[in-house]
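[1] What follows is a predicted structure for the sequence shown.
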Amino acid sequence: MNPTYIHLAAPPFPYFLECGHTVYAPGDQHPNRSRMGKFDLILVEQGCLFIGEEDKEWAVTSGHALLLLPDRYHYSVKPCEEETSFTWVHFHTVSEWLEAEGEPVYASRDEHFRHFLTYPYTIRIPQLGPLPGPFARSGQAEQLLQLSLGRRSSAVWQQQRIFEEMLRMMDMAQQDAAGSQAAEIAEQTEAYLRNHYAEPLTNTALADALHFHYNYLARCMKRVYGLTPMEYLTDYRLDQAKLLLLKTEIPIAAIAERTGFESTAYFSRRFSTKVGISPLRFRKRYSR
């Protein structure tokens, strides 16, 4: 059975709500709850917590984390058999999130851009899994608890920063487990595309420059970014074209050339398909 992952689109990043620490004696059990409206991240430090969500049941042992979802029914499977302690962290997100097995699932780029004016990065967290070594040693859960005891005005910024670092560690651990080479190659490809987007790039030219077969580059990009190199290149060129349309009076033909499109007609066609209006209308819409 493939592990279940929770995929969170960002930015905006999930935001911290509250946290606490709980200790159960043998015979105690987690309360039943339905549709809390917020994520519940449980970090077990000692013992074993027996908990379920809808048709799933888990025994969450020391050194493991469980992420309960905001729109599900949670219940105790059975009482604790030994003293069990855990830290819980509640958080929420206004971006798209979903539950899936196996490979990463990517947020809708265009829909996300319409709402948040930027393309999404997908944070990938296992619903149940061991805490990454750096996370377990960092003491970040304890820092969150200590900050909760102080003034909110001084704690709120630090809590969000620590919480995001927790998510980053958990996300990066999944990338490493899934194959760090794929992530590294995808990032190298992305950097090359950003630095050379104005040039006439082809599949062959990209493969020669990065010393990998194009099909391998495409697999790595698809896995990490959800796009092939050429799909990413077109999106990036269009983003740069938008900036030039908004910030300069450069003619549209010159913008097409500067951003690497083979002709003005092709640029206008791709822009209209992606944005929904022509480059000229886009410029007029945002000009005074």
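    Done, it's in. Numbering: from 1, shown residues only.
[2] When you work out contacts or count neighbours from here on, use the C-alpha atoms and nothing else.
    Will do.
[3] Now do the same contact list for residue 280.
    residue 252 (Cα atoms under 8 Å, 6 or more residues apart in numbering).
[4] In a helix, it, correct?
    Yes: counting by DSSP: H, G, I helix; E, B strand; the rest coil, residue 280 is part of a helix.
[5] List the buried residues in stretch 277-288.
    Neighbour counts over stretch 277-288 (16 or more other Cα atoms under 10 Å) mark 278, 279, 282, 283 as buried.
[6] before we move on, what about stretch 35-55?
    Neighbour-count burial for stretch 35-55 flags 38-53 (criterion: 16+ other Cα under 10 Å).
[7] which residue ranges form the strands in the stretch 1-150 of the chain?
    Applying DSSP state E, counting those that start in this stretch to the stretch 1-150 of the chain gives strands spanning 4-10, 15-24, 33-34, 39-46, 48-53, 56-61, 64-68, 73-76, 84-92, 97-101, 121-126, 128-130.
[8] quick one on the thing from earlier: any chance of the buried residues of stretch 277-288 in TSV, plus distance to residue 253?
    Listed next are the buried residues of stretch 277-288 as TSV, based on distance: Cα to Cα, whole Å:
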residue	distance to residue 253
278	13
279	10
282	15
283	13
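[9] Once you drop chain neighbours, what's closest to residue 48?
    Once flanking residues are discounted, residue 48 sits nearest to residue 61: 4.3 Å by Cα to Cα, 6 or more residues apart in numbering.
[10] Run a quick neighbour tally on that neighbour.
    Counted by other Cα atoms under 10 Å, the residues lying close to residue 61 total 20.
[11] Alongside the first one, take a look at this:
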Amino acid sequence: MIKATEIVHIPAPPAPYFLDCGYAVYNAGDQHPNRNNIGIFDLLFIERGTLFIGEEQRQWELKAGQSLLLLPDRYHYAVKPCEDRCTFYWLHFHTICSWQETLSETPATLPTEEHSRFFKTAPYSIQLPKMWNLPYPGQTYQLMDRLLQYSAERQSSAYWLQQQTFEELLRMMDLRQLEQYASPVVTLAEQAEAYIKNNYRSELTSQSFSEALHFHYNYITRCMKQVYGMTPNDYLLHHRLEQAKLLLLKTEWPISEIAKEVGFRNAPYFSNRFTLKNGCSPQQFRKQYSK
């Protein structure tokens, strides 16, 4: 579990995207430039020496094998000049999503309503440590060297190679991908989500959740609300209605058959819940996309 550092939560999709990168060499007496509200994320990987840098009220002495994520809307400044030769990689990236910085693995809220307009599931929260001792510094430097090499290639090929390598780097830094940093709250919420997706056609009860996941239903509910902003029943209803949308678009099945297929016993109740969520009836929804 990460201690003594903030965690930056970035919902995906859409995934953050790569902008540019570089390799900096600071000799004794050189220092990082002061910048304010640059509008993009600035990720630093120290290869050698010590970099003295601050963000707002926080200050760090970054050494070889450490990383720091500087945030788009903050003031970044040099605490003091380098005392010896310092080399580091830097990477700029951006996201159009609303991101959060917290002191825990679980963000206070996630923009599920914003995402549900475009995507069929709750967003995944990429969890990047603010300051970190890189578990695999050699692999990190190799990925950064690869990104630098791609910058010399034609844009038509470099764009995809850079984005792919950047996402590999993000995956390596995402705390949710690393077992030693896994949050019990997030882990249980994800298990509950998978259970719902695998069993949404069946009748799910608080007892069935508890038996399947080996936790009290109240605790499961607390974890899901923290991670997804929804109770298990809310998520179950959400997922059933999203599956119903797919069937309305891809089949000519009667509404009553679709209702039964996605787990509703009563077709009028299904139509009522669908209308409340989407602002139109199942028939109207289907008609929108029919010739």
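    Sure, I can see it. Treat the numbers as computed from the prediction; the structure is a model and nothing was measured.
[12] re earlier: between the buried residues of stretch 277-288 of structure 1, which is nearest residue 75 of structure 1?
    Residue 75 of structure 1 has its nearest neighbour among those in residue 282, at 52.1 Å by Cα to Cα.
[13] Now do the same for residue 238 of structure 1: its match in structure 2.
    The pairwise alignment with structure 2 assigns residue 238 of structure 1 to residue 241, based on TM-score structural alignment.
[14] count of neighbours near its match?
    For residue 241 of structure 2, the count of nearby residues is 24 (other Cα under 10 Å).
[15] For the closest residue in space to it that isn't next to it in sequence, list the residues it contacts.
    Closest residue in space to residue 241 of structure 2, ignoring its immediate chain neighbours: residue 274 at 6.4 Å, by Cα to Cα, 6+ apart. When contacts are counted by Cα under 8 Å, 6+ apart, residue 274 of structure 2 is found next to 241, 280, 281, 282.
[16] do you know how far the first one is from residue 269 of structure 2?
    Shown here: residue 241 of structure 2 relative to residue 269 of structure 2, a distance of 12 Å by Cα to Cα, to the nearest Å.
[17] picking that back up, shouldn't the match of residue 238 of structure 1 be within a strand?
    No: counting by three-state DSSP, residue 241 of structure 2 is not found in a strand; it is helix.
[18] roughly how far apart are it and residue 202 of structure 2?
    Computed as Cα to Cα, the residue 241 of structure 2 to residue 202 of structure 2 distance reads 14 Å.
[19] repeat for residue 223 of structure 2
    Residue 223 of structure 2 is 22 Å from residue 202 of structure 2, by Cα to Cα.
[20] Tell me the one of the buried residues of stretch 277-288 of structure 1 nearest residue 232 of structure 1?
    Closest to residue 232 of structure 1 out of the buried residues of stretch 277-288 of structure 1 is residue 279 (19.5 Å), distances taken as Cα to Cα.
[21] What lines up with the closest one in structure 2?
    Taking TM-score structural alignment, the alignment pairs residue 279 of structure 1 with residue 282 from structure 2.
[22] residues contacting its match?
    245, 248, 255, 271, 274, 275 are the contacts of residue 282 of structure 2 under Cα under 8 Å, 6+ apart.
[23] Residue 30 of structure 1 now?
    49, 50, 51, 75, 76, 79.
[24] Structure 2: which residue goes with the fifth one?
    Alignment note (TM-score structural alignment): residue 76 of structure 1 maps to residue 78 of structure 2.
[25] so how many other residues sit close to that match?
    Residue 78 of structure 2 is flanked by 19 other residues according to other Cα under 10 Å.
[26] quick one: it and residue 277 of structure 2, what's the gap?
    Applying Cα to Cα, the value for residue 78 of structure 2 to residue 277 of structure 2 is 51 Å.
[27] Could I get the full set of helices for the stretch 101-250 of structure 2?
    Along the stretch 101-250 of structure 2, counting by DSSP state H, counting those that start in this stretch, helices occupy 112-116, 137-150, 155-173, 184-199, 206-213, 217-228, 232-250.
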